[in-house]
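**Q** sharing a model that was predicted from the sequence below.
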Amino acid sequence: MNKQAIWFIVNPISGGKKKHQKIIQLIDSQLDKQTYSPTIYYTEYAGHATQIAAEAVNKQIPFVVAIGGDGTVNEVGKALINSKTALGIIPTGSGNGLARELEIPMKPAEAIESLNTPITKQIDVCFVNEIPFFCTAGVGFDAHCSEIFSTKKGRGLWNYVKVGFTEFWKYKPLKCIFAGNDYEVFSITFGNASQFGNDAYITPTAVLDDGFIDCTIISPPSILQALRMITQLFSGNIHSSELSENYRGTKFKLESEQDFLIHFDGEPLKMKNKKLTISILEKGLRVMI
C-alpha cells in the first residue's frame, strides 16, 4: 500500500509552545503511519505558512494540515485555492471558525484521529477585493476590535470580549455606501460560513458550499441593544434583531470617503482602497472534514 504524503504546518505562536509539543507527540503516536507519511513544518514569520503550502501544491502533496488559529488556516488555505491539495485543520486558536464550521473536533487528539479516516469536500472561497477569506470578513466595529485585539498579548474569547466592551464606548459608526445607498453602520459582515468563531453566529444562514455570500448589517446599538445582540449572536438568532439587515448574493460593493479597515478570518488589515468588492469562487477549496 502506497503511503500518502501529509504535511503539517505549525504556527508555534498560536496556542503556545507546550501545546504544540504535545500535538506533535500525538501526531507521532496517533496518526496512521500505514496510510500517511508525515512531515512537520514550523512557520517563522508572517506569510511563511502560505509559502510552505504553495510548495506542497507544486509537489502535489495530497494533504496539508494547518495547526493554529483562523489566521494560520487562512495563510495555508489561500495557497491551496483551485488545487487538488486538501486543507486539514488541528485547531489551536482563539475562534477556530472554519474548524467549527467543518465540525472538526476542538480537542487535538480527536482532530488527529479524524485524519485517519478523511472525507474531503469542496467549499466556496470568498474575496474582499483580492484578499481571500473562508469564514467571515467585514468592516466597522468588528474590524476595529480585531485591530485592537491583534496588539494585545492575551488571546481567547474573554480577552476579545474585554476589548469589545472597552471600545464600544469610543467607537463612532462607519459612514459608507452599500448597494448604492448611504449607510451609517455599526458593522457589516460578509459570511461564507455562519460564524466568526467561538460559535458566534453573525451570518447564521450561510453555508460553505452553496455558492452565495451572506451579509449582515448592524445599525448602531444602545448598550441595552448591544447586550441583547450578544445573546442573539451566540444563539444563532441575530437576524431577529431590529437593528439587523440581512442579504444574500454573489457580489457586494462598498464605498467610503476613507480607506477601509477590514477584518478577514479574524485578521485586521488596513486597505489602501476606498472601494471594496466582495465576491465568491464556488467550490474553490478542497478540505478534510
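**A** Structure received. All values reported here derive from a predicted model rather than from experimental measurement.

**Q** only C-alpha atoms from now on, for both contacts and neighbour counts.
**A** OK.

**Q** what segments of the stretch 151-289 of the chain are strands?
**A** With DSSP state E, counting those that start in this stretch, the ranges of strands along the stretch 151-289 of the chain come out as 174-178, 181-185, 187-191, 213-218, 244-249, 251-255, 261-264, 267-270, 275-288.

**Q** what residues does the second one touch?
**A** Pointing back at strand 181-185 there. 140, 173-177, 217-220 (CA atoms under 8 Å, 6 or more residues apart in numbering).

**Q** winner for burial among the strands of the stretch 151-289 of the chain?
**A** Of the strands of the stretch 151-289 of the chain, the one with the most neighbours on average (mean count of other CA atoms under 10 Å) is strand 187-191, at a mean of 26.

**Q** just to revisit the earlier point, and the contacts of strand 181-185, which two are the farthest apart?
**A** I177 and P220 (15.7 Å; CA to CA).

**Q** reformat the strands of the stretch 151-289 of the chain as TSV; add distance to G164.
**A** TSV is the format used below for the strands of the stretch 151-289 of the chain (distance: least, CA to CA, whole Å):
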stretch	distance to G164
strand 174-178	16
strand 181-185	16
strand 187-191	13
strand 213-218	15
strand 244-249	19
strand 251-255	24
strand 261-264	14
strand 267-270	15
strand 275-288	25
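
**Q** what's the closest of the ones you listed to K107?
**A** Using CA to CA, the strands of the stretch 151-289 of the chain put strand 275-288 closest to K107, at 16.1 Å.

**Q** other SSEs contacting that closest one?
**A** helix 70-80, strand 86-91, strand 120-128, strand 251-255 (3 or more CA pairs under 8 Å, 6 or more residues apart in numbering; DSSP states H and E).

**Q** what helices or strands is the third one leaning on?
**A** Read it as strand 120-128. Using 3+ CA pairs under 8 Å, 6+ apart: strand 120-128 touches strand 131-133, strand 275-288.

**Q** and the contacts of the longest one?
**A** Applying CA under 8 Å, 6+ apart, the contact partners of strand 275-288 are 77, 80-89, 115, 118-129, 190, 209-213, 250-256, 259-260.

**Q** skip ahead from the longest helix that the chain contains and say which helix or strand is next.
**A** Assignment by DSSP state H gives helix 17-30 as the longest helix of the chain. Moving toward the C-terminus from helix 17-30, the next helix or strand (DSSP states H and E) is strand 36-42.

**Q** which is the succeeding secondary structure element to that next one?
**A** helix 48-58.

**Q** how far away from the center of its chain is that following helix?
**A** 19 Å (CA atoms, centre = their mean, to the nearest Å).

**Q** got another, please set it beside the one above:
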Amino acid sequence: MDVGSDLRKRFCVIHNPNAGTRGRLLFRNTVRELQRAGCHISIVDTTQHERGERIAKDAALSGQFDAIVAAGGDGTLHDVLRGIAGSNIPLGLIPSGTANIFSREIDLPTTPVALAEVLMRGPTFKVPVSVCNGHPFAFVVGVGFDAAAVQIFEKYQARRFGTFGIIATALATLWIHNEKPISIRTPQEEWVAHWVIVTRIQRFAGGLKLTPHADIKQPTFHVVSFQQRGRLRLALQLARMLFAIHGQSRNLRISVCQEVILEGSGSLPVQIDGELIGKLPLQLKFLTLQVPIITG
C-alpha cells in the first residue's frame, strides 16, 4: 500500500445523479466537506457509460487533477476505471449508488467528514487491470441468473423499494429465468454450468461474502459456477449464499485462474460490474497495467 506525500486538493468528480435520498445526501455533504477544506472540485453529471468513460479519460490526461472520483454505484466505478486505466492518477469513490459492493470491499467510510478526509489524505493500493473482451472492468462479470435479476431490477426500477425491491426481484427472477448451458474454459480445465459469476472480490449482491479468499490486489479470478438446473436447486443455493455457507457443493464449484473464456447462447443476459453490458462469448484476462485506488 502506498501513502501519497502530497495532500490531494484537485478533484474531477464524475457523478451519477440517479441515486436515492441517502446517496444524494452523502454526495452533497462530502463535496461540501471537501470545499470547506479548500479543495477545487469539478463535477460532471452523467448517466451514460461511454460519456462517463470519456470524461474520466480526458480528466486523467489533462494533468489538472490529483484524483478522479466516481460518485455513484459500481457502474459509475466501472466507467471511471475504464477511462483512467493506463494512467497513474488515483481513483477515489463516493459510494452514493444502490449496492456499492466495491466500496464495502475496501471498507470505505460512509460519513461525509471521514470520506472527505480519505479522499484528501488516504493511502492508495494498486489494482491489476482486468479486461473483458479487451475492455477494462472493475471486479465482477455474471452470466445467467444474476444478470437476469439486474434486467428485472432495472426494468421495474426496483431500487425505489429498497430491500423489498431486491427480494422481490430475486423471487421474480427465480420464477421466470430460463436457464441455458454456459461453457467455461480456463488454461487448465473446461466444464459446463448454468450460472457463472467471475469475481475478483469477496462480496457479492447485498454484501454477501461469496468468495472469502478473493483479493482485489491479486491478478486472479474466482470462477463461481452453479452446475445443476432447476428452480429448487437454485433456491437452495441462494439460501446457502444468504446464510454465508461457503465452499464447494454438488451444485457449486469455485475455481481460481488468471484467464477464462465463457461461451453459450447470445441471448443469455450478461452483467459487468452490475450493469447490463456485453454478451457471450466473453474472454477475461489481466493486463500488466495497474490502477491506484484511494482507500481508508
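**A** Cool, got the structure. This is a predicted model, so every value here is computed, not measured.

**Q** returning to that earlier point: most tightly surrounded among the helices and strands packed on strand 275-288 of the first structure?
**A** It is strand 86-91: most buried of these by mean count of other CA under 10 Å, with a mean of 28.

**Q** so that strand aligns onto which residues of the second structure?
**A** Under TM-score structural alignment, strand 86-91 of the first structure corresponds to residues 90-95 of the second structure.

**Q** check contacts around the residue lying closest to T47 of the second structure once chain neighbours are set aside.
**A** Among residues not flanking T47 of the second structure along the chain, N16 sits closest, at 5.4 Å (CA to CA, 6 or more residues apart in numbering). N16 of the second structure sits next to 45-47, 71-73, 76 when contact means CA under 8 Å, 6+ apart.

**Q** need the max-distance pair from those residues.
**A** D45 and G73 (13.4 Å).

**Q** out of these two, which sits in the busier spot?
**A** G73 (26 against 14; other CA atoms under 10 Å).

**Q** nearest spatial neighbour of that one, chain-adjacent residues omitted?
**A** G97 (3.6 Å).

**Q** helix/strand/coil for that neighbour?
**A** The three-state label given to G97 of the second structure by DSSP: H, G, I helix; E, B strand; the rest coil is coil.

**Q** that one: how many residues sit nearby?
**A** 24.

**Q** residue contacts, it?
**A** Contacts of G97 of the second structure (CA under 8 Å, 6+ apart): 18-20, 23, 71-74.

**Q** which of the residues you listed are conserved in the first structure?
**A** Here is what carries over to the first structure from the contacts of G97 of the second structure, by both residues aligned by TM-score structural alignment, their matches' CA atoms under 8 Å: 19-20, 72-74.

**Q** pick out the most distant pair among the contacts of G97 of the second structure.
**A** G20 and D74 (14.4 Å).

**Q** on that earlier part again, which among the contacts of G97 of the second structure end up buried?
**A** Neighbour-count burial (16 or more other CA atoms under 10 Å) is assigned, among the contacts of G97 of the second structure, to 18-19, 23, 71-74.

**Q** pipe those residues into CSV and attach distance to I55 of the second structure per row.
**A** Putting those into CSV (distance: CA to CA, whole Å) gives the following:
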residue, distance to I55 of the second structure
N18, 18
A19, 20
G23, 22
A71, 13
G72, 15
G73, 17
D74, 17
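
**Q** just the closest of the residues you listed to F65 of the second structure, please.
**A** When these are compared against F65 of the second structure (criterion: CA to CA), the nearest one is A71, at 15.7 Å.

**Q** on the three-state scheme, A66 of the first structure is what?
**A** Assignment for A66 of the first structure (three-state DSSP): strand.

**Q** please pull up the equivalent of it in the second structure.
**A** Per TM-score structural alignment, A66 of the first structure is aligned with A70.

**Q** my read: that match touches P90, true?
**A** No. Taking contacts as CA atoms under 8 Å, A70 of the second structure lies outside contact range of P90: 10.9 Å.

**Q** count of neighbours near P12 of the first structure?
**A** P12 of the first structure has 18 nearby residues by other CA under 10 Å.

**Q** spatially nearest residue to F141 of the first structure (excluding sequence neighbours)?
**A** Using CA to CA, 6+ apart, the closest residue to F141 of the first structure is S187 (5.4 Å).

**Q** if I look at that neighbour, how far off is I217 of the first structure?
**A** 6 Å (CA to CA, to the nearest Å).

**Q** same check, this time on P91 of the first structure
**A** Taking CA to CA, one finds P91 of the first structure at 29 Å from I217 of the first structure.

**Q** what does I202 of the first structure give?
**A** Relative to I217 of the first structure, and taking CA to CA, I202 of the first structure is found at 10 Å.

**Q** and for the two, which residues touch both?
**A** Contacts common to I202 of the first structure and I217, judged by CA under 8 Å, 6+ apart, are T189.

**Q** list the buried residues in stretch 100-111 of the first structure.
**A** Neighbour-count burial for stretch 100-111 of the first structure [16+ other CA under 10 Å]: 100-101, 104-106, 108-109, 111.

**Q** check stretch 132-150 of the first structure too.
**A** Result for stretch 132-150 of the first structure [16+ other CA under 10 Å]: buried residues 132-147, 149.

**Q** kindly report the same for stretch 36-54 of the second structure.
**A** For stretch 36-54 of the second structure, by 16+ other CA under 10 Å, it's 39-41, 46, 49, 51-54.

**Q** just the terminal-to-terminal distance for it.
**A** Where stretch 36-54 of the second structure begins and where it ends lie 29 Å apart, using CA to CA.

**Q** distance from it to the middle of the chain?
**A** On CA atoms, centre = their mean, the centre of stretch 36-54 of the second structure falls 18 Å from the chain's centre.

**Q** tell me which residues are up against it.
**A** Here stretch 36-54 of the second structure has contacts from 8-18, 31, 35, 76, 79-84, using CA under 8 Å, 6+ apart.

**Q** tell me the contacts of L81 of the second structure?
**A** 53, 56, 91, 136-138, 291.

**Q** er, L232 of the second structure I mean
**A** With CA under 8 Å, 6+ apart, L232 of the second structure has no contacts at all.

**Q** okay, it and R240 of the second structure: tell me how far apart.
**A** From L232 of the second structure to R240 of the second structure the distance is 12 Å (CA to CA).

**Q** can you check P269 of the second structure too?
**A** 23 Å.

**Q** ok, now V69 of the second structure?
**A** Counting by CA to CA, the gap from V69 of the second structure to R240 of the second structure is 35 Å.

**Q** what about the two, which has more around it?
**A** Under the criterion of other CA under 10 Å, the comparison of V69 of the second structure against R240 puts V69 first, with 28 against 14.

**Q** looking at it, the more buried one is touching F27, isn't it?
**A** No. V69 of the second structure is not in contact with F27 according to CA under 8 Å; the separation is 11.1 Å.
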